[in-house]
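> Below: sequence and its predicted model.
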Amino acid sequence: MQYLFSEFRASEFNALYQEISQVFKISKDQLNALYLIMREELEREGYPEHTLSRNIFLPSDESFQKRYDDALVIGVGIPSILDLDSDVKGKKTVVILGQDPLRRSEARVEEISIGTPYALHLKNCREKLRNTRLYFDLIKVLLESGYRVYLTDVFKVWVSSLNGQSGIPLS
């Protein structure tokens, strides 16, 4: 089975970029390049990491900015869409909503960790890790039933607290 990863329709990508660019200093080309890299790695073994500089965040609230600056680790989940490679046009899309892009670290990480909900852009997460494999099993049923599956988190940014034990989600 050949999966299409985040091959958004032009109008979908434009709308997605409009939302993301309100929170992050990122060009449309940079966002597209990030998706292209993840697309190329879709069937690669391992756990390739994707990071961006912490200064990409556009602060809108001083109190949150302080928590963001002090956080040990910051996770960002970018929306993704999965589809089966077929000639079927006009498929309906099902949305699966996660909570937040949880990350853990006991030491300060200077780069933002970028991923997708349930890390389904990573082959090993889709096929080997029990928790994420269960999500992918559900997604496969939807794909095989003729749907596209859009994955996103309610909170796109997760910021660890100073002790690293809990997070502060940012919608």
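It's in. Numbering: from 1, shown residues only.
> Please make it C-alpha for all contacts and neighbour counts, starting now.
Will do.
> biggest helix in this structure, by residue count?
helix 130-144 (DSSP state H).
> what are the ranges of the strands in this protein?
3-5, 50-53, 74-77, 80-84, 93-98, 111-115, 148-153, 157-160, 167-170 (DSSP state E).
> Presented hereafter is structure B, for comparison with structure A:
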Amino acid sequence: MNTICSLLTRENISLVIAVIGFILSVYNFVHEKMQNRMKINITYKNHFIAEHDHKSITISLAFENLVKNPISISRIYLCVDDKKYDFYWIPQFVLRATQQTNGQVIDEINVHSIPLPFTIEGYGVVGGFFFTKAPQSIYTLESANTSLLVYSNKGIKKYPILMNNTSREG
């Protein structure tokens, strides 16, 4: 009992409080870093290559934020084998859908690619079309080694994608 009482000095209690405070601050720092990291899921739906030049590539993608903090995506590159193609930051025309009755257009929807940069809210999803243009003709991406290089406010990360669903322009 005397040994325990001799350990409960003001200095020893201050030391224990300081050590506990240090451990809690390290835990909070690591926990915040884990919560604030870039953790997204990218879903590839399909892509099409323009028939007129075989250079324009439009890809349908969905970006899902898996953490509570927003993520801002500033640039995306399509990596095909050893080449990188920058996605356009200006929205590009993708398709037009019309509804007609008796030959008269009663509704028209114009779809454009997603402009860069964009923000994905916490646990949110941003999806749509993304457009890039290659300097040379590309006829197929199904057999190529493809990935997305994503630049964000949380860092740079590479996501492999299997581009196995080509749609035909028509």
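Nice, thanks for sending it over. Quick caveat: nothing in here was measured; it's all calculated off a predicted structure.
> where does the TM-score land?
For these two chains in superposition, a TM-score of 0.28 is obtained (TM-score structural alignment, normalised by the length of the second structure); 87 aligned residues with a Cα RMSD of 5.3 Å.
> Quickly find the element holding the closest residue to Thr119 of the second structure other than its chain neighbours.
When the adjacent residues along the chain are set aside, Thr119 of the second structure lies closest to Ser72, with 4.2 Å between them (Cα to Cα, 6 or more residues apart in numbering). With secondary structure defined by DSSP states H and E, Ser72 of the second structure is part of strand 71-80.
> Tell me how many other residues surround the residue nearest to Thr119 of the second structure.
Residue neighbour count, defined by other Cα atoms under 10 Å, stands at 17 for Ser72 of the second structure.
> what's the answer for the one 5 residues further on, then?
For Tyr77 of the second structure, the tally of surrounding residues (other Cα under 10 Å) stands at 18.
> ditto for Thr58 of the second structure
22.
> you'd agree Thr146 of the second structure is up against Val80?
Yes: shown here, Thr146 of the second structure and Val80 form a contact pair, counting by Cα atoms under 8 Å, at 4.7 Å.
> between these two, who's got more neighbours?
Set Thr146 of the second structure next to Val80 and count neighbours by other Cα under 10 Å: Thr146 wins out with 20 against 14.
> on that earlier part again, next SSE downstream of the strand holding Ser72 of the second structure?
Downstream of strand 71-80 of the second structure (by DSSP H and E), the next one is strand 83-86.
> which helices and strands does that next one pack with?
Here strand 83-86 of the second structure touches strand 71-80, strand 125-133, going by 3 or more Cα pairs under 8 Å, 6 or more residues apart in numbering; DSSP states H and E.
> With distance to Val30 of the second structure added, can I get these in a markdown table?
Output for those, formatted as a markdown table (distance: least, Cα to Cα, whole Å):
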| stretch | distance to Val30 of the second structure |
| --- | --- |
| strand 71-80 | 19 |
| strand 125-133 | 26 |
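> Secondary structure element holding Asp107 of the second structure?
When elements are assigned from DSSP H and E, Asp107 of the second structure belongs to strand 104-112.
> now for that strand, which elements pack on it?
Strand 104-112 of the second structure packs on strand 93-101, going by 3+ Cα pairs under 8 Å, 6+ apart.
> Tell me which residues are up against the strand it packs on.
Residues outside strand 93-101 of the second structure that contact it (Cα atoms under 8 Å, 6 or more residues apart in numbering) are Thr58, Val105, Ile106, Asp107, Glu108, Ile109, Asn110, Val111, His112, Ser113, Phe129.
> Cool, thanks, talk later.
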